[in-house]
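Engineer: okay, here's the prediction I keep looking at, along with the sequence it came from:
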Amino acid sequence: MIISKTRINNLETQFKNQEEGTAIIISVSNIDRFNNLNKIGFTQDLEIGEQVLPTIGSGAGKHSTITRFNSEGSYIKRPELGKETKYYQRSLTWKQWCGRGETKEVTEICTIPYERVYREPIAPPSIELRIVEKEGQKIIIADKKFIYKKDDELLKHTINLFLELFKECEILKEDLSELTDLINLKRLNWELLPKGKMPWGKLKEHLKPVLEQTKKTKRVADEARIKYINSHNPTMTFIGTAGFTGYVGFEFKEFTILESLIYGNAIYVFDKNWMEFSKLTKKEILDADLHMKRIIHKDGWETEVNDLFKNIKNPNNTH
């Protein structure tokens, strides 16, 4: 069954001849006809087993609503719960009087608090796409198999994700295990940078495409955080690609630090090494139960980061 339209509003209309309880997967075939596969995050080779979280705005059309929700989630405003205080950092530059008729330019990073109506977050579905082989041909499928139910919101989201990306999708009844070998899985959501110490100038070059997407007023603050974390000499550095673009990860012996340059307003610390971390989906990464510490982008964040390393040297330190 092929669905070819912009978006669906309910499943029952599309599956009117299908009984609930049927195992299905969402797919597209003849993938060579799509010219946005690299933009989505796949390589030029389109190898069997490549799996990726679709890049926001990588669809065949002009809309990015579904890919954005899939990658970043959303929120519900809850005015009955009052307001919440949020923070953002920006740089301020001014001319400072030095005496004798001279001035000098001074730049300072400041933290600005603001209040907004409380927002209840909606976790991103984080549906990933995988290239598999079917009857000697490469096809793209969703990484999740569904048992059809007419009120399955995740299934509806996945179909709409394919429609935004490809303007069509095909519903297959075959079992996913018959289509792909998970041993061949090659996640493309992270780019591993060369091992060893990474001087800030070199790391900044790797991050240039991402930094250029940030607002100039907060770019100095963003660079300061990355530079400070990098100064602690991580054993591994990795940057997000595809739908993970904007994230920078630092692996240390005892934990992994994840910083977002585009989305969110916090540094996340995970008790996981690179190999374990790279296997997580975005939904799992952002799950509040997985990170061991969350450091808000506000005054004092350097101290909190530094305390992570102090506690390693002094394991009995409970500060």
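Structural biologist: Now that the structure is in, tell me what you want to look at. These numbers were taken from a predicted model, which means no experiment stands behind them. Residues are numbered from 1 along each chain as shown.
Engineer: could you use CA atoms for every contact and neighbour count after this?
Structural biologist: Fine.
Engineer: and the helices in the protein?
Structural biologist: With DSSP state H applied, the chain shows helices at 11-14, 37-40, 65-72, 153-166, 200-211, 216-230, 274-277, 282-286, 301-313, listed in chain order.
Engineer: in TSV: the ones you listed, plus mean neighbour count and distance to residue 256.
Structural biologist: Below are the helices of the chain laid out as TSV (neighbours: other CA atoms under 10 Å; distance: least, CA to CA, whole Å):
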stretch	mean neighbour count	distance to residue 256
helix 11-14	14	41
helix 37-40	19	26
helix 65-72	22	21
helix 153-166	22	30
helix 200-211	14	17
helix 216-230	17	11
helix 274-277	13	7
helix 282-286	18	11
helix 301-313	14	11
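Engineer: what's the burial count for the nearest residue to residue 271 once chain neighbours are set aside?
Structural biologist: In this structure, residue 271 finds its nearest non-sequential neighbour in residue 255, 4.6 Å apart by CA to CA, 6 or more residues apart in numbering. Using other CA atoms under 10 Å, residue 255 is surrounded by 17 other residues.
Engineer: below is structure B, check it against A:
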Amino acid sequence: MKFKQNHFRKVPEKLLFSLSQIVSDKVIISTNISISARDITNGKYKKWNINSINDLNDESVINFMPSKREGPSSKINLVGRTTILRDLPKEDKSWNITGPNFGDYSKGTHTSTITKPVFQKEYELPREIHLSIKNIGKEKDSDEIQLKIWIQELLSKSDKLFSDDFLFNLNLLQESTGNCGVISLSQEENDKLIEEKQKGWEFLPIGTGDIRGKILQKIGNKKDISDSSQERIDYFTNPPFEIVGHINGINSFERYIGLELPDGVIILENFNYGNAIYVLKSNWETFSKMTRGELIKQKSSETERVTHNKNWKINLETVLGINHK
């Protein structure tokens, strides 16, 4: 369906009606649109990873992630969101600042730890949902090409988070295409997506797996890696503290790499889009059983968020209780 607005505050009545007509519990967000071969040639759809008409052969499926400039949901999808919980009691928070010795940088610098009560927060991790595109035919006597565009995330109407996820995915598709809809799945598609959804993480004990290789795959094996990214790769490949093993994200969490510490704390890092490290007060057994919805939204009482500023390593180790002399 085509809608005038770019973003919905609530699900449109037409889509609620379409949803009510679907008997099955499992649905996905999908739409069909027409695009012109001329627009493809002029580069209009490069942001969808369509560079030429040849990219749309009969069997190909093109995946892309919307730019954060497409709209509010697209931005959350890429970088996450932080919400201040002003209705909850404040809690003590510590962070580090670096300053000059005796007010003179020529005499060196020192790091000081500041602790003060702050409002609790809820962190929504980047969802990193991809949109998929397939050519489903060409209009007769026209250069218009029919495309099916959908989100390969299975939604269950019986899930307690269904309403939130349904609206989020509708907006993600709407912001990129100006169209959105909802469909049920064939049993074969349903079984395949359920199987893939159940596989989110793999645990790699110390000494198993090529961790650096897995990280490089996550960032696309780029030839030119910035110094800051290289620093993060080195840090997570060989952390300067004891760990039990690495956690490798797969499928919908494929861009994440994690560490588990001996006390059960989990550290998650995203090398592509994440602008922060997340420290979860959990353990592998509990963490691996979390649903996607439970993992995406974490309160600061359960999770610490460490931004990638110049003191990120010291701040991370302060959160972990590692003393610096």
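Structural biologist: Perfect, thanks for sending it. Because the structure is predicted, anything quoted here is derived from the model rather than measured.
Engineer: and the TM-score between these chains?
Structural biologist: In this superposition the chains share a TM-score of 0.53, using TM-score structural alignment, normalised by the length of the first structure; 268 aligned residues with a CA RMSD of 6.0 Å.
Engineer: and the helices of the first structure: which comes nearest residue 236 of the first structure?
Structural biologist: helix 274-277 (7.5 Å; CA to CA).
Engineer: any idea how far that closest one is from the middle of the chain?
Structural biologist: Between the centre of helix 274-277 of the first structure and the centre of its chain there are 15 Å (CA atoms, centre = their mean, to the nearest Å).
Engineer: quick one: end-to-end distance for stretch 202-214 of the second structure.
Structural biologist: Stretch 202-214 of the second structure has its terminal residues 12 Å apart, counting by CA to CA, to the nearest Å.
Engineer: wait, which of the helices of the first structure is closest to residue 59 of the first structure?
Structural biologist: Going by CA to CA, the one of the helices of the first structure nearest residue 59 of the first structure is helix 153-166, 3.7 Å.
Engineer: that closest one against the second structure, how far on average?
Structural biologist: If you overlay the two and look at helix 153-166 of the first structure, the average distance to its match in the second structure is 2.2 Å (mean CA distance after the TM-score superposition for the first structure).
Engineer: that older thread, which residues touch the residue nearest to residue 271 of the first structure?
Structural biologist: By CA atoms under 8 Å, 6 or more residues apart in numbering, the contact list for residue 255 of the first structure reads 269-273.
Engineer: just among the residues you listed, which is most surrounded?
Structural biologist: residue 269 (22 neighbours).
Engineer: quick check, it in contact with residue 288.
Structural biologist: No. In this structure, residue 269 of the first structure is not within contact of residue 288 by CA atoms under 8 Å, at 11.2 Å.
Engineer: can you put the helices of the first structure in TSV and add distance to residue 264 of the first structure?
Structural biologist: Output for the helices of the first structure, formatted as TSV (distance: least, CA to CA, whole Å):
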stretch	distance to residue 264 of the first structure
helix 11-14	33
helix 37-40	22
helix 65-72	9
helix 153-166	23
helix 200-211	15
helix 216-230	12
helix 274-277	19
helix 282-286	10
helix 301-313	15
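Engineer: among those helices, which is nearest residue 144 of the first structure?
Structural biologist: Among the helices of the first structure, helix 153-166 sits nearest to residue 144 of the first structure (CA to CA), with 9.1 Å.
Engineer: please report the distance of the residue in the second structure sticking out farthest from the centre from residue 95 of the second structure.
Structural biologist: Within the second structure, the residue lying farthest from the chain centre (CA atoms, centre = their mean) is residue 102, at 43.1 Å. Counting by CA to CA, the gap from residue 102 of the second structure to residue 95 of the second structure is 21 Å.
Engineer: same question, residue 153 of the second structure
Structural biologist: 37 Å.
Engineer: same deal with residue 154 of the second structure?
Structural biologist: 39 Å.
Engineer: try residue 240 of the second structure
Structural biologist: Taken as CA to CA, the span from residue 240 of the second structure to residue 95 of the second structure is 19 Å.
Engineer: and the residue nearest the centre of the first structure?
Structural biologist: With CA atoms, centre = their mean applied to the first structure, the nearest residue to centre is residue 244, 3.3 Å.
Engineer: my guess is that residue contacts residue 189, does it?
Structural biologist: Yes. Taking CA under 8 Å as the definition, residue 244 of the first structure is a contact partner of residue 189 at 6.1 Å.
Engineer: what about the strands in the stretch 101-250 of the first structure?
Structural biologist: 102-117, 119-122, 129-134, 137-142, 146-147, 169-172, 186-187, 190-192, 236-240, 247-251 (DSSP state E, counting those that start in this stretch).
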